[in-house]
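In: Sequence below, structure please.
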Amino acid sequence: MNPPTSIKTAPTGIAEKSGIRAKTRIAPHPGGYRIAIEPMSMVVRPRMLAVALVSTIITVILFLTSVGVSDFPLTPIDVARILLGGGTRVENVVVFDVALPRALVALLVGFGLGLAGSLTQLIAQNPLATPDMLGITAGASVAAVTAIAFSTTSWGAWLGDLGVPAAAMLGGVLTAVAMYVLAWPGRKANSGINPFRLVLIGVGMTWLLQALTQFLLSRADIRDVGRAQVWIVGSVANVGWSNVWPVVTGVCASIVVVIVLARQIGMLSLGPDLARGLGVRTGAVSTTLLLTAVLVSALSVSAAGPIAFVALLAPQIALRLAGTAVPTPLVSGVIGSALVLGGDLLCRTVLPGGLPVGIVTAAIGGPFLIYLMVVMSRKASV
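Out: Reported below is the predicted structural model:
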């Protein structure tokens, strides 16, 4: 029997075991450190990790607080105890059947919109390129209004049979397909979609679809108009478990795509020309990321309506807090969750009852949009 193999650590950091040598090197990198464990390497940015950790803690606290705000008030500690299986029968009914679906929808929708906004901003290289501005949420609104207000008509009955969530998702996907076809560069497909062309077409489709939505509302019954208006503003009230599962699917799928394409996303942030020089298939990667953003944003809108400005605010807040060159998708998603959960808490505790969360995000997002426009104009004039 051979004696056990010993492990020797050389002063240079080389470990030998069974004849296999593994080198570990830590070297400075812009904004952090590069850790190389052959044959793999990764970049660790302490500031971004700190922002992600703090944002996650705040989001968890907001989530537990949101679950506890009901006719049967509970503290975050009580909510955590109940979620871990230590609740009474009454507490379980209040949390799992009433409060938890609303909090989960707010958490997931915020994450999905924040992540989708970061991807579209990355593809277009423009902080204003979000699902709100590119027509995706406007297309979902047209289909949802049709399903709500014209489900009894011959031409709108099939959307009514699908239900509002499915109709909204279908409208968002069809709008994104039309936008992508119009922005496709034709024979120059290998160069990817032109960001400026994509934004122009998206803004034009947004205004066109918003006008169509207003026309549909003007022709609908007044009782259906009220329901449609609440959905258009964006609200996480009156949701159930049936609204949770589609968003869970979209968010999980988008997280997997972002993790798998993390390296390509990092290179794509350097610009399409440099990314192609580094071997990235920019056309295929941009298409995959855009489809991912469309899927997760459409599913998010189908559950809670087009909650305004979350897809714009979350990536830009994440960018400024983490100090990165472009918004980080996963951190943007966590910031988006905190925005929607916090806005919903304000609507339920401070503001008059019944207000949808979209009013809070729009009140914050409007001034922030003006700030972004001023910053962009100053950069362009330098």
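
In: switch to C-alpha atoms for all contacts and neighbour counts from now on
Out: OK.

In: Checking Pro127 next. Helix, strand or coil?
Out: Secondary structure, DSSP: H, G, I helix; E, B strand; the rest coil: Pro127 is coil.

In: quick one: contacts for it?
Out: Neighbouring residues of Pro127 by CA atoms under 8 Å, 6 or more residues apart in numbering: 121, 312, 316.

In: Redo the residues you listed as a markdown table? Include secondary structure, neighbour count and distance to Val357.
Out: Shown next, in a markdown table, are the contacts of Pro127 (DSSP: H, G, I helix; E, B strand; the rest coil; neighbours: other CA atoms under 10 Å; distance: CA to CA, whole Å):
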| residue | secondary structure | neighbour count | distance to Val357 |
| --- | --- | --- | --- |
| Gln121 | helix | 24 | 23 |
| Leu312 | helix | 28 | 16 |
| Gln316 | helix | 24 | 20 |
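
In: Please provide the structure for the following sequence as well, for comparison with the first:
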Amino acid sequence: MSQRLEISVGRASWSFDRRLALTCAALLTAVVVAFLVSVSVGFTTPIDVARILLGGGTRIENVVVFDDALPRALVALLVGFGLGLAGGLTQIITRNPLATPDLLGITAGASVGAVLTITASGSALAGFGIPTAALIGGLTAATLMYALSYRRGSEIGMSTLRLILIGVGLTWMLQALTGYLLSRAQEWDAARAQRWIVGSVSFATWQVVPAALCAVVLGVVWSLISARDLRTLGLGVDTARSLGVRVGLSISGTMVVAVVVASLSVAAAGPIAFVGLLAPQLAMRLTRTPTPTPVAAGLTGSVLVLLADILTRTLLPGGLPVGVVTAAVGGPFLIYLMIQSARKATT
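Out: Here you go, the predicted structure:
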């Protein structure tokens, strides 16, 4: 049986890996099911939720679903997708599973911008709003990280190893700055910022949905437009260059998109830990591709965050942020990846 799936419309045609297409379809189904379950928790059944969403609900049902449950589930879906996709993009261009927005300082920079907006009403960023402030923080951190890891004479302009090491150091520095801001803030503002820093969708409203939606749209559009270049970059810089890929432009553009997507996702629900690390690696193992596939990583991220939110409202103590659940899973997985990378380096 052919491993490629061909779709033709007129003179245009697209070729897909059959396993990848089937895995993405299964992940999409899992996202829809988890989304309906998330909306229904503590209220009704997933089937009734589908009926209400299709316009068959009563006035009370519509108020509960559309004003309370739906924004929370939608933000969990979109933020998980954005963080997973951003992690997939950074892992592709660096060819390193540890190169994620969490460990490169991107989400930490976005957090500084958002916390500064929440806790310091008189700051210059306060007038921009959390999404814009988080975007500014993420872009600033990424620019600093790139400048410090710059390597003269390199076509891609950076050393991957230096990028990761500097990113980790930058992350700790920015987290220290966030801690300082919290220590100087008013009690109410500090409590609000602390809930946000852990990563939570509990207080999600329709106001944060546009930022998360923009992140997903941007990430998906770029991934589709640059699909060939991204697949080729996964084979190595030299191979990509020999196949006609403009390596420097492709890597720079992908990095900018990853920063924007991660920053906007963080702005909507906080820096939910390890989604950018877990989702691409799990998706890669499901699809059996040599490098992460951004859209599959995004779908896996959506499933992870939705399931984590469902767990916090059912089996786990009430009020627990989703970031605690993802960190509990992601921590051991990070140790596994580090051990695996060390073994590969010694063979």
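
In: thinking again about what came up before, closest to Leu209 of structure 1 out of the contacts of Pro127 of structure 1?
Out: Closest approach to Leu209 of structure 1 among those (CA to CA): Leu312, at 19.4 Å.

In: Run through the strands of structure 2 in chain order.
Out: 4-9, 12-17 (DSSP state E).

In: Leaving out the residues flanking it, which one is nearest to the residue nearest the centre of structure 2?
Out: Nearest residue to the geometric centre of structure 2 (CA atoms, centre = their mean): Leu83, 0.2 Å. Nearest residue to Leu83 of structure 2, sequence neighbours excluded (CA to CA, 6 or more residues apart in numbering): Gly276, at 5.1 Å.

In: ditto for Val280 of structure 1
Out: Of all residues not flanking Val280 of structure 1 in the chain, Gln264 sits nearest, at 6.4 Å (CA to CA, 6+ apart).

In: Map the one you found onto structure 2.
Out: Gln264 of structure 1 maps onto Asp229 in structure 2 when the alignment is built from TM-score structural alignment.

In: Wait, that match touches Ser250, no?
Out: Yes. Counting by CA atoms under 8 Å, Asp229 of structure 2 touches Ser250, with 7.1 Å between them.

In: gap between Glu155 of structure 2 and Arg246 of structure 2?
Out: Counting by CA to CA, to the nearest Å, the separation of Glu155 of structure 2 from Arg246 of structure 2 is 9 Å.

In: Between those two, point out the one with more neighbours.
Out: Arg246 (16 against 12; other CA atoms under 10 Å).

In: That one -> structure 1?
Out: Arg246 of structure 2 maps onto Arg281 in structure 1, by TM-score structural alignment.

In: can you pull the contacts of that match?
Out: 190, 275.

In: where's it relative to Leu122 of structure 1, distance?
Out: 15 Å.

In: now Trp241 of structure 1
Out: Trp241 of structure 1 is 32 Å from Leu122 of structure 1, by CA to CA.

In: Looking at these two, which has the bigger crowd around it?
Out: The neighbour comparison of Trp241 of structure 1 against Leu122 (other CA under 10 Å) goes to Leu122, with 28 against 15.

In: And the more buried one? What does it align with in structure 2?
Out: Matched by TM-score structural alignment, Leu122 of structure 1 corresponds to Ile92 in structure 2.

In: The nearest residue to its match once chain neighbours are set aside and Pro294 of structure 2, how far apart?
Out: Closest residue in space to Ile92 of structure 2, ignoring its immediate chain neighbours: Gly234 at 5.6 Å, by CA to CA, 6+ apart. Using CA to CA, Gly234 of structure 2 is found at 12 Å from Pro294 of structure 2.

In: what about Val203 of structure 1, neighbour count?
Out: So Val203 of structure 1, with other CA under 10 Å, has 18 neighbours.

In: That one matches what in structure 2?
Out: Matched across to structure 2, Val203 of structure 1 falls on Val168, judged by TM-score structural alignment.

In: how close does that match get to Arg152 of structure 2?
Out: Distance of Val168 of structure 2 to Arg152 of structure 2, given as CA to CA: 22 Å.

In: for Thr326 of structure 2, same thing?
Out: In terms of CA to CA, Thr326 of structure 2 sits 38 Å off from Arg152 of structure 2.

In: Ok, Ala25 of structure 2 next?
Out: In terms of CA to CA, Ala25 of structure 2 sits 44 Å off from Arg152 of structure 2.

In: Equivalent analysis for Leu170 of structure 2, please.
Out: On the measure of CA to CA, Leu170 of structure 2 and Arg152 of structure 2 end up 21 Å apart.

In: So these two - more neighbours on which side?
Out: Taking neighbours as other CA under 10 Å, Leu170 of structure 2 and Arg152 compare with Leu170 leading, 22 against 10.

In: burial count for the closest residue to the more buried one other than its chain neighbours?
Out: Take Leu170 of structure 2 and drop its neighbours on the chain: the residue closest to it by CA to CA, 6+ apart is Gly105, 5.6 Å away. Applying other CA under 10 Å, we find 30 residues neighbouring Gly105 of structure 2.

In: same deal with Ser159 of structure 2?
Out: If we define neighbours as other CA under 10 Å, then Ser159 of structure 2 has 16 of them.

In: Would you mind listing the residues in contact with it?
Out: Ser159 of structure 2 makes contacts with 149-151, as judged by CA under 8 Å, 6+ apart.

In: Could you rerun that using 6 Å?
Out: Neighbour list for Ser159 of structure 2: empty [criterion: CA atoms under 6 Å, 6 or more residues apart in numbering].

In: before we move on, back to that, quick one: the match of Val203 of structure 1 from Ser265 of structure 2, how far?
Out: From Val168 of structure 2 to Ser265 of structure 2 the distance is 20 Å (CA to CA).

In: on that earlier part again, out of the contacts of Pro127 of structure 1, which ones does structure 2 keep as well?
Out: Contacts conserved in structure 2 for these, using both residues aligned by TM-score structural alignment, their matches' CA atoms under 8 Å: 121, 312, 316.

In: Nearest to Gly305 of structure 1, out of those residues: which one, please.
Out: Leu312 (15.7 Å).

In: which position in structure 2 aligns with the closest one?
Out: Per TM-score structural alignment, Leu312 of structure 1 is aligned with Leu277.

In: OK, contacts around its match?
Out: Thr100.

In: can you rerun that using 7 Å?
Out: Counting by CA atoms under 7 Å, 6 or more residues apart in numbering, Leu277 of structure 2 makes contact with 87, 98, 100.
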